[in-house]
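[1] Here is my input, please return the structure:
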Amino acid sequence: MNASFNRRQMLVALGIATVAGAGFKGNSLFAASSVDSNLRFGKAQNFSWKGLQAYAMELSRHPYNQPKPSPEVMAIDYNAMVKISWRDDKTLWANDPERATRFFPVNRAAPVPLKIYVVESGQSREMLFSDDLFNAPTDSPLHKLPKDQMGFGGFRFMNPDRMHDWLAFMGASYFRAAGDQDQYGLSARGLAIDTGLSHPEEFPVFTRFWLEEAPNNGIIIYALLEGPSVVGVYRMTTYQKNGHVVQDIDCTVKLRKTVERLGFGVMTSMFWYGENNHRSGKDWRPEVHDSDGLALWTGKGERLWRPLENHEVTRVSSFSDVNPKGWGLIQRDRNFDHYQDDNFFYEKRPNLWLETRNNWGAGAVNLLEMATKGETDDNIGAMWVPAGQAKAGNRYDLSYRLTWLNSEPLPKPSSYVIDTRTGMASDDPVGQDERWSKPGLEKIVVDFEGSALANLPREGVEFVVTANQGQIIYSSAAPVAGFSNRWRATVEVKPVANQVMELRGYLKKGNNAISETWLYAIG
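    Presented below is the predicted three-dimensional model:
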């Protein structure tokens, strides 16, 4: 995940780059096609998903020759990229407002030259790269690329105004969508290898893409994933629905080598500080984060919510499951006043929800939380790690749906967590005074809201909370004054020194749970 920093900066730069155009007449081999005639293509080849899967399986038998970026590629840095733009008259599917596509050149954040193909009627043709496809200053390092280092660095699908994009791929296996409010935030990845371990992780790369028109203004993105330890192919049927971006993904992955930790359905986000750890932020804004919690829908149907945290050291939490229904990194807090940022608009950041579409078997959703001192690091990760050793020769065939949206994809539980706050445990009978603090204890306050709590009598409701270790000193639940459907749960705990205390709690009335399950880790 530490490779995300430059990619994140680069995508911000590209989002504000201007677009202009003046063109030459290219030589297209797509006669009478919807593909723009100003692009040039190679010879036609037969193409199918089954054929691509077979090719990947054969490729897995051979070692990966990882390209080494030249100094000229690495010279295309942030400053150089903001001066480079795709020529408007070279836009792929230029006359289609839903599919108009532009491309990035290789650059420091995406140094592996990609091959891009367009598929039509079972035939694929490579889109030929040239620096003439871009507007760039005459002294740009783009014009100095060695022949074997020329290539695309990624691509993006444009909004009808051509000023912004709604989905972009660039760097390793990263991609991200803007969501309902045209605001980028978190990212997805095709695959993660050895993420969050003591040794460096491996970053497999989407090295080839095939783009094909699909019904209902959709686009099918086929991708070949390559790395020293893996080969894989992905089919992503992508479309916009009610402002959301939806991707139905099928993947076939085979390991060349045994790896320690293999992650699928990978999401990366940023959490600097929020209401639960506001003391760790040295900024004037009340909160800064792209996502504030991990939502889980287990194979047994339980709904879980785990607030995110910026720890002092890297921490991995594992949530075991069998055939999970889904999970996602969610920005549940949508109140501008809680962020006060009228430049980056954190309240508009999209959520990303993964819904499984076949049986994923046994494994765990891993949540990775790395320390950060700013908002430019993607320090949060979530992924599915299959049970058992990820051995060389293992094959995985998984199907899932990604939805990028600003609401939550599932109906909210009858009551759900809206805030988690931490602070000093105190015996002060009037307020909070450090002179009355309880050394070694911590206080956590959790607010729940929802229809199950509407005008609920106080009697008979309790906050059921358990811990894997340490002591729970006190817990309570009560309605919040002035609200008809909000309750506040309070718990004081005594963690074990230098140990992580995992808490699990929910509201209960009689024999029935009346809220989703809240998870939290301290220590």
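[2] contacts and neighbour counts: CA atoms only from here.
    Fine.
[3] Where does the residue lying closest to Tyr520 once chain neighbours are set aside fall, secondary structure wise?
    Once flanking residues are discounted, Tyr520 sits nearest to Leu503: 5.1 Å by C-alpha to C-alpha, 6 or more residues apart in numbering. Leu503 belongs to strand 501-509 when assigned by DSSP states H and E.
[4] I'd guessed the residue nearest to Tyr520 sits against Asn468; true?
    Yes - if you go by C-alpha atoms under 8 Å, Leu503 and Asn468 touch, sitting 7.0 Å apart.
[5] So for the two, which residue has more residues nearby?
    Leu503 (19 against 11; other C-alpha atoms under 10 Å).
[6] show me the residues around the more buried one that make contact.
    Residues near Leu503 by C-alpha atoms under 8 Å, 6 or more residues apart in numbering: Val465, Thr466, Ala467, Asn468, Trp518, Leu519, Tyr520, Ala521.
[7] Pull out the buried members of those.
    Buried members of these, scored by 16 or more other C-alpha atoms under 10 Å, are Val465, Ala467, Trp518, Leu519, Tyr520, Ala521.
[8] Before we compare anything, build this one as well:
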Amino acid sequence: MFLNVFKLVLHRRALVLALTLIPCIPSLAFDFSTVAKKAKQLADSSYKEPQKNISQGLANLNYDQYHQITYKRDKAYWHAQNLPFELTFFHQGRQYDTPVKINEIASGRPRAIPFDPRAFDYGSNKLTSQDLRHLGFAGFSVHFPLNAQKTKDEFLVFLGASYLRAVGKNQAYGASARGLAIDTALNSGEEFPRFVEFWIERPSAKSRQLTIYALLDSKRATGAYRFIVKPGDETVTDVKSQLYLRENVTKLGIAPLTSMYFFGENQRAPVEDYRPEVHDSDGLSIASGTGEWIWRPLVNPKRLLVTSYALSNPTGFGLMQRDERQSSYEDLRSRYETRPSAWVEPTGKWGSGRVELVQIPSPDEMNDNIVAYWVPDQLPKPGMPINFDYRTSWGKEAQQHPPLSWVTQTRRGQGMPRKPDGSVALYIDFDGPIFKKLPRDTKVTLRVSADANGQIVESHAYPNDATGGWRAAVRVKRVDDNKPVEMRGFLQTNNTTLSETWSYILPVD
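    Below is the predicted model of the structure:
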């Protein structure tokens, strides 16, 4: 018996010695590849429709009632740690009827952030304990001392489907971005993918950027995303994405931007309104990658308008708010002049495809009726990865100007006011540094064209003494009043281009 015990002791010592000699293998830290694997696993499995989990009381809240539910600022995540970034959360209710999982990553390891109804202020809403059972978050917002060192301002929001929006310094929310758009403006109907789970890295005490991971899911696509967010005068989100298709799609919209255009300088208000303009964005800007810049003023059409620009490896596109003068809006509540421009800049080469612009009729300013995105010509087979990386900048439009000159406004009027002949007059103002370099007697011309439904009656360009730029005037007639007219024009001298390309669609009245 003594011999057996002795052998057992020796065996245990040998086992301990062997274990001490095995090198420590650290657990893998959470990173983008972790989310990409989850996206691939989702794509390889059948789609599961998200389950609604809110009570009838929460579902029946009206707009004002829902927005009375706010997260208590003293309960903000990381507030007690006095970190530069803080998180607050959105409550479920109304259309936000399925929860979103939100996790914190600390020391490379994720852990769930639990929902706690005690962290919310419910205002005057009369909700029962039954209404608040088994809930989760609808989304979250990020705060940072953007405008003043002693105050943490909300500057970034993820809420609803795959929507996010951000602002730069001294700005108010306007245009939004999305993770992905599928079959937008097709008769088959649009599919809205959702961010179903987030992982947010805990910042350090000196952090000036925040890393957010997101998992996207929908009936026909899944995706992994990483957002590196840098707030400032211009807030920047660097986006890395890897997508998988479950099924073939007709149209895949990459880096979608969404905005609102009700009326403006080129389209009068449908009814009497004291405000000259009402819009979050006034144009689509495109840097083609060949040196050409394109500007398309937005419209609120009477019929759905879908137009596109075929390109190869564009250097950028965005929905811009070029007019930043308060006198152009005169709305002291909405402050449209403070809405940011949203500019998408591809990282690397995106290949061939098109920037597509969708303009939807809207009876008021409550609807986001403008969408722009990149549509690649080639898509992988279901199950194969596709990567698109890009940077979205939220800030003043001047930060993304063309180098020579650009359109500052497009105004529309009757072609022959005294003797109406059915023509339309368009006045386009250009401004930019190139005009300061031109001798006063330089001959500048407008090169303008229209499609088969438009007849250019006359056109000319002349100095704008009020601004120091140039003004172009065009008079055009329709061939068929029931069809739109596509027009293009730019300034030139001696066959040298002086401006971006003004690309305009004259919609059906």
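[9] circling back to that earlier point, for the contacts of Leu503 of the first structure, name the two members farthest from one another.
    Asn468 and Trp518 (14.2 Å; C-alpha to C-alpha).
[10] still on that earlier bit, could I get the contacts of Leu503 of the first structure as a markdown table with secondary structure?
    Below are the contacts of Leu503 of the first structure laid out as a markdown table (DSSP: H, G, I helix; E, B strand; the rest coil):
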| residue | secondary structure |
| --- | --- |
| Val465 | strand |
| Thr466 | strand |
| Ala467 | strand |
| Asn468 | coil |
| Trp518 | strand |
| Leu519 | strand |
| Tyr520 | strand |
| Ala521 | strand |
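[11] wait, which of the residues you listed is closest to Ala477 of the first structure?
    For these, the nearest to Ala477 of the first structure is Val465 (10.9 Å; C-alpha to C-alpha).
[12] Return the residue of the second structure aligned against the closest one.
    Matched to the second structure by TM-score structural alignment, Val465 of the first structure sits across from Val448.
[13] which one is its match nearest to, not counting chain neighbours?
    Val448 of the second structure's closest residue in space is Gly489 (C-alpha to C-alpha, 6+ apart), at 4.0 Å.
[14] same question, Arg458 of the first structure
    Counting by C-alpha to C-alpha, 6+ apart, the residue nearest Arg458 of the first structure is Ala478, at 6.4 Å.
[15] how about the helix or strand where that neighbour lies: buried residues?
    Following DSSP H and E, one finds Ala478 of the first structure within strand 471-479. By 16+ other C-alpha under 10 Å, the buried positions in strand 471-479 of the first structure come out as Ile472, Ser475, Ser476, Ala477, Ala478, Pro479.
[16] farthest-separated two in the residues you listed?
    Among these, Ile472 and Pro479 lie farthest apart (C-alpha to C-alpha), at 21.4 Å.
[17] residues near Leu186 of the first structure, how many?
    Neighbours around Leu186 of the first structure, by other C-alpha under 10 Å: 28.
[18] try Ser107 of the second structure
    10.
[19] In the first structure, what residue corresponds to it?
    Per TM-score structural alignment, Ser107 of the second structure is aligned with Ser121.
[20] separation between the residue lying closest to Leu61 of the second structure once chain neighbours are set aside and Glu330 of the second structure?
    Sequence neighbours aside, Arg94 is the residue nearest to Leu61 of the second structure in space, at 5.8 Å (criterion: C-alpha to C-alpha, 6+ apart). Counting by C-alpha to C-alpha, to the nearest Å, the gap between Arg94 of the second structure and Glu330 of the second structure amounts to 32 Å.
[21] still on that earlier bit, which element follows the strand holding Ala478 of the first structure toward the C-terminus?
    In N-to-C order, the element after strand 471-479 of the first structure by DSSP H and E is strand 486-494.
[22] That following strand maps to which residues in the second structure?
    So strand 486-494 of the first structure sits over residues 469-477 in the second structure, by TM-score structural alignment.
[23] can you give me how far that stretch is from the chain middle?
    Centre-to-centre, stretch 469-477 of the second structure and its host chain are 32 Å apart (C-alpha atoms, centre = their mean, to the nearest Å).
[24] Give me the mean deviation of it from the first structure.
    Superposed on the first structure, stretch 469-477 of the second structure shows a mean distance of 1.3 Å to its aligned residues (mean C-alpha distance after the TM-score superposition for the first structure).
[25] neighbouring contacts of that stretch?
    In contact with stretch 469-477 of the second structure (C-alpha under 8 Å, 6+ apart) are residues 415, 422-432, 435, 446, 454-464.
[26] again, but for stretch 213-228 of the first structure
    Contacts of stretch 213-228 of the first structure (C-alpha under 8 Å, 6+ apart): 56, 63-66, 98-99, 119-120, 173, 190, 202-212, 231-240, 256-257.
[27] again with stretch 402-419 of the second structure
    Contacts of stretch 402-419 of the second structure (C-alpha under 8 Å, 6+ apart): 265-267, 293, 295, 297, 322-323, 420-435, 475-476, 498-500, 502.
[28] Aligned counterpart of Asp429 of the second structure in the first structure, please.
    Under TM-score structural alignment, Asp429 of the second structure pairs with Asp447 in the first structure.
[29] let me redo that: Val375 of the second structure
    Using TM-score structural alignment, Val375 of the second structure pairs with Val385 in the first structure.
[30] Surely its match is in a strand?
    Yes - under three-state DSSP, Val385 of the first structure sits within a strand.
[31] Quick check: it vs Gly265 of the first structure, distance?
    9 Å.
[32] coming back round to it: could you single out the nearest of the contacts of Leu503 of the first structure to Asn406 of the first structure?
    Of the contacts of Leu503 of the first structure, the one sitting nearest to Asn406 of the first structure (C-alpha to C-alpha) turns out to be Trp518, at 21.4 Å.
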